[in-house]
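Chemist: okay, sequence plus prediction incoming.
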Amino acid sequence: MGPSGCGKTTLLNALSRRGRVTAGEVRYGESGSLWSKKLKRKVALVEQDDCLFPMLTVREQIRYSAALRLPSLSPKEREDRAQALIETLRLDKCAETAVGDSSVVEKRGVSGGERKRLSIALQLLTLPALLFCDEPTSGLDSSITLSVVEALKDLTRITGVTVVCSIHQPSSQVFALFDKLILLNKGEALYQGPTLEAANRFATLGLPCPATFGHAEWLLEALVLERFGEVELDALRAEHGVAAFAPFARHTGAAAASAPDEKLPWLAQVRVLVSRCWKVAKGSLWSYELATLQLVIGLLEGLLFARIGYAEEDAAIRFRACFIIVVKSMFFPMLNALPVIPTSEVLLRKELAVGAYSLSAWFMPATTIPLLPDFINAAVNFVPMYWIAGVADDAGAFFLSTCAIICTIICFQSIGYVFSIVSGRRSGSVTMVFMSFCFLFSGVFAPLDKIALPWIGYLNPLFYATCFVAQSVFLQGTSYEQDDASKPPKTRDEVLNDANLYTPAGVCAAVLLGVAVLVRLLAFLLLQRKMRRVLLVQTAVHDEVPSAPKHAATVTVQAEPSPKLQPGLAGAVSANVEAV
């Protein structure tokens, strides 16, 4: 506990091994084990912000997390553990309620306290020995705060887990629930010991707690208003600072070695993540409002080009219709792709930090399922426009044009993912610049062989998409009557050559899909690099226990076997950490 900026979150991040290691060591257990992949499963952190799937129920959130993080358990064992956590953390009444979005009134689901208890339950699935909670009561009212801390207190009694919380200004009821207190100020520990004795220690220094103050309130006021003199501070530093700790006693063995290094097979990870992504996305696959918009636009376009003929001037009109078809297949998918990865990054980082799955297993369903709404909306728009306009009265041409639209959507959605990762908040502006390039150098406004840099148009995916559709709708065997009746009709190939759209449909499809594959690979590599830079958990493994640091703090907790959560948390839990 301590005032804002005293180092509470920094201390928790150091002990839970979050963030880049700059100096020093943290040791765990009676053996003084250093951080390892196996130890990571025994240390959990509940961050201050609850990041959950609004569309999933409380039970579904726990089930999917259990499926990913507990591969060695049978489905029944996972279900039993999920149910035990729901009961232990008092989530029974809201187990089938969608979590919802607390920032949107119409989409509110569970309460703030229930969200926090759900976040705690997700971290308890692997039966950690240490549970760190960064300000678990932040933003909650007094009654909900009390219920959250009482749930944490119950956890220590029922499961034997050691719970370490940072807290800013608790009420007297909440303060009394904690067994021990570390009081921080400006990065220093000024008190470490039983919670209810802290005020008495301050009283011996000439600062008794007034009758109108609660103990926690008085302790914080004494620190914030700097009521201590240097003599009192030196006494507290000598008693509770780094120099007060006995040297760390080195033991043999590895307390964390018993934690299994579990990892779900890659294909199984993909299967679980596909199921979860589908459940999250299926509510947004169909929107009556958006479908109506696309349908109306398609009808208007059909009326605009109604029954295109086969005269010489009709060739240009048919080219414009082809261009409009591919522009919509570029515009909406690319814009829709921009928020997909940024809105998932926080939850992705947290789940990667606990080793729930690999990034590649997440990337495939998370970036593929969002294609479905784009396909549906494109179909609603394209079908009426195509047949009313008479772009090509041929079923084969229709299906080939549909393939062109699918390839175009996949290509430009992939490009949108790259822009969202590289450009961040500026991704919208970067996307508009790229779209302008695609429009201007598509070959529709000016033939590519007539511009200053004719080769640049062939770097434009929209050019190949336009060629693909044009090759589909300009049917073999058709001809276009010229205005000069003395001249023979122009063949289909002559019309396409005049417009520089002679690239075969197969080549266009290969280019669009090739660009999609390469760009998606680039997006994955960029996201992987970004996650490595911001990922909180360090993965360095120490096989041996080196010499102990000069000073360390020791916390020992005795716990009874858990009647609910199975063995794994019971017994003595000893954590030795370097004083920070």
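Modeler: Perfect, thanks for sending it. What you see is a predicted model, and the numbers here were worked out from it, not measured in a lab.
Chemist: rest of the way, CA atoms for contacts and neighbours
Modeler: Fine.
Chemist: can you map out the helices along the stretch 151-300 of the chain?
Modeler: For the stretch 151-300 of the chain, the helices defined by DSSP state H, counting those that start in this stretch occupy 172-177, 198-204, 215-224, 230-240, 266-281, 288-304.
Chemist: the first one packs against which elements?
Modeler: Counting by 3 or more Cα pairs under 8 Å, 6 or more residues apart in numbering; DSSP states H and E, the packing neighbours recorded for helix 172-177 are helix 142-158, helix 215-224.
Chemist: in it, what counts as buried?
Modeler: V174, F175 (16 or more other Cα atoms under 10 Å).
Chemist: again with the fourth one
Modeler: Within helix 230-240, the residues scored as buried using 16+ other Cα under 10 Å are E232, L236, R237, E239, H240.
Chemist: now do that helix: which elements does it pack against?
Modeler: Helix 230-240 sits against strand 188-194, with contacts defined as 3+ Cα pairs under 8 Å, 6+ apart.
Chemist: now, which of the buried residues of helix 230-240 sits nearest A523?
Modeler: H240 (50.0 Å; Cα to Cα).
Chemist: now do the strands in the protein.
Modeler: Listed in chain order, the strands of the chain (DSSP state E) span 43-46, 130-134, 162-166, 180-185, 188-194, 479-480, 490-491, 552-557, 573-578.
Chemist: quick one: which of these is nearest A452?
Modeler: Among the strands of the chain, strand 490-491 comes nearest to A452, with 28.5 Å by Cα to Cα.
Chemist: same for that closest one, what does it pack against?
Modeler: Here strand 490-491 touches strand 479-480, going by 3+ Cα pairs under 8 Å, 6+ apart.
Chemist: show me what the strand it packs on is packed against.
Modeler: helix 312-337, strand 490-491.
Chemist: next one for the comparison:
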Amino acid sequence: MVRSGTLSAIMGPSGAGKTTLLAAVSQKSSGEISGEIHMNGHPVDKELMKKMSGFVPQQDLAFESLTVREHLQFMASLKMDRRVSAIQQMRVISGLIQDLGLLMCSKTRLSSLSGGERRRVSLAVQLLTDPPVLICDEPTTGLDSSTAASVINLLRQLTAKGKAVLCSLHQPASGIFEMFDTVTLLVPVGRLAYFGNVNGAKQHFASMNLVCPPAYNTAEYVVTQLNTKPDEITEKFISSIPFIKLNKEIEHVKLSENNNQLIFGIEEKFLKFYSVQPPTKLMQLKWLLWRSILELYRNPQKTFLSLVMYIFTAFLVAIPYIGVKLDQEGIQNVQGLNYSVVTETIFTHAYAVVHTFPLEIPILLREMNDGVYQPAPYYLSKVFLLVPRVILETLLFCLVIHWTVGINVGPKGFLIFFIPAMVSGISSSAYGCCLSAMFENVSTASLLSVPVDFISYCFSGIFLQLSSVPVYLVWLKYISRFYYGLEAMTIMQWINVKNIPCSSNPNIPCISSGEGVLVKYGYNPNNLFFDMSGLLIIFFLLHFIGYLFIKRRTQKQSVY
């Protein structure tokens, strides 16, 4: 039981279930929970409890390239009622920055903040909606004694505004422990060992002949006893005066609820939480794009290095084919060039994004569980940023190769390389996103991709004569990005070549036209539209599958 205007602590040894209890109370646990949560004697459902409470987790997770003010602006835009104007949002943000002592670091990136500053930023995020209940999971963990005391003092100030603040603690310093009004003590497996005011805890343990030595940290002594004598302590608490008082208070609340004495109070006081209108999916997409663009802008060296390496690779691909001609000897060389362009584009863009979701999953789960945004806008924001990047990198890659090799001079000749390579690239980026969404780590995703990629490029038409493939294996080429990309590029390269000079060496077979080249490799000259459509279908299908995996993770994977 937590009262408004009080600072309450939950304490116990490791494994006692402190975080689990907080997650259950705040309705953020994905596991099965029995029992009910009442507020002012009125049952509160999951959605309303999420709106009426703020949960500050033990670990501070955020996109660290953003400044404090930018991070709060992003959160305010997605957590607050969409009817609140931007000016009102900025007033709330400025007020919290002032009240929580963040003014000096408001323009500092999150990556440069101290532990205490990061904890205050996490508090500010949860206070944006002015919830009547604030729940903090071990807010002093990882902080020195002075910083820890300042954080608890800050929470104490919030109770003066009528908020109910509930915190889990491990072994706080004596001065910090005494700042709390009430304490709940748990033993392993979540059994209740004590509930009451902080001063009464010491007396209760003394009544069991567990007397805290003079000048000894009361909190540390109590937690030690909970670890060594859990059964004895829980049994004695059931027959103690604090337990009897607790039951009487609970019965009083139930009686008040049955008499409908408190229903009007909750309806009147918390009416605004019932009518909150969350931001639309379009607004969520807008702000997610805004944050992602800021992340890119703040990390230019990563983008620059990627482009430099891609251009360097293009030169490496092009150098062996400089001066290649469209003659009998050049047929194999041109096809080798086509294959190199397609495979390099496919592999580069597939593996460049395979790390995307594993790195962001902890933040993603945290923010979605907090109701900041939904899976669809998040996934779309990644796709909308990824596609232009793939197009730009492929454009530079093909420009370098086309200029270096010197084949098919002119804009039309350039498009022969660029269009199939670009569509292959965006299709492969979808493949990378799908793998990234399916698995929790990059190594597992990469391991699965090896046999998939091997089968795909075997059916590209370079290593295997496609016309000789057994009927029961023909379908494999239709799921190969390499097949679609290489066939499309080969068609565009050779379809308009009407005459290929024969070699003066009579022992070299003569292929006299571009259509003959297509026949040689088992390609259909009428398949250009089919190939492009196949790549685009793969693009949309794999992104849809990737989205479903992200959505499933947010629903099934536990956050706390």
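Modeler: Looks like it arrived, so ask away. Remember, it's a predicted structure, so these values are computed and weren't measured experimentally.
Chemist: please convert the helices of the stretch 151-300 of the first structure to a markdown table, extending it with distance to L118 of the first structure.
Modeler: Below are these laid out as a markdown table (distance: least, Cα to Cα, whole Å):
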| stretch | distance to L118 of the first structure |
| --- | --- |
| helix 172-177 | 20 |
| helix 198-204 | 32 |
| helix 215-224 | 27 |
| helix 230-240 | 35 |
| helix 266-281 | 17 |
| helix 288-304 | 33 |
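Chemist: burial-wise, tell me which of the helices and strands packed on strand 479-480 of the first structure comes out on top.
Modeler: Highest mean neighbour count among these (mean count of other Cα atoms under 10 Å): helix 312-337, with a mean of 20.
Chemist: mean per-residue distance, that helix versus the second structure.
Modeler: Average distance, helix 312-337 of the first structure versus aligned residues of the second structure after superposition (mean Cα distance after the TM-score superposition for the first structure): 1.0 Å.
Chemist: and L359 of the first structure, what pairs with it in the second structure?
Modeler: Mapped onto the second structure by TM-score structural alignment, L359 of the first structure lines up with P375.
Chemist: please apply the same query to K450 of the first structure.
Modeler: Using TM-score structural alignment, K450 of the first structure sits opposite S468 in the second structure.
Chemist: and that match, how far from M179 of the second structure?
Modeler: Plainly put, S468 of the second structure is 81 Å away from M179 of the second structure if you go by Cα to Cα, to the nearest Å.
Chemist: same check on S504 of the second structure?
Modeler: The gap separating S504 of the second structure from M179 of the second structure is 97 Å, by Cα to Cα.
Chemist: same question for M368 of the second structure.
Modeler: Distance, M368 of the second structure to M179 of the second structure, using Cα to Cα: 33 Å.
Chemist: how far apart are stretch 412-419 of the first structure and its match in the second structure?
Modeler: If you overlay the two and look at stretch 412-419 of the first structure, the average distance to its match in the second structure is 1.5 Å (mean Cα distance after the TM-score superposition for the first structure).
Chemist: how far is that stretch from where the chain is centred?
Modeler: 18 Å (Cα atoms, centre = their mean, to the nearest Å).
Chemist: please apply the same query to stretch 392-409 of the second structure.
Modeler: Mean-position distance between stretch 392-409 of the second structure and its chain equals 36 Å (Cα atoms, centre = their mean).
Chemist: which helix in the second structure runs the most residues?
Modeler: What stands out as the longest helix in the second structure, according to DSSP state H, is helix 375-405.
Chemist: packing partners of that one?
Modeler: helix 281-298, helix 300-318, helix 328-351, helix 411-438, helix 528-556.
Chemist: nearest spatial neighbour of the aligned partner of S480 of the second structure in the first structure, skipping sequence neighbours?
Modeler: In the first structure, the residue paired with S480 of the second structure according to TM-score structural alignment is N460. In this structure, N460 of the first structure finds its nearest non-sequential neighbour in C438, 5.9 Å apart by Cα to Cα, 6 or more residues apart in numbering.
Chemist: corresponding residue for that neighbour in the second structure?
Modeler: By TM-score structural alignment, C438 of the first structure lines up with S456 in the second structure.
Chemist: can you report how many residues neighbour that match?
Modeler: 18 (other Cα atoms under 10 Å).
Chemist: next up, the contacts around it.
Modeler: L476, K477, I479, S480, R481, F482, Y483 (Cα atoms under 8 Å, 6 or more residues apart in numbering).
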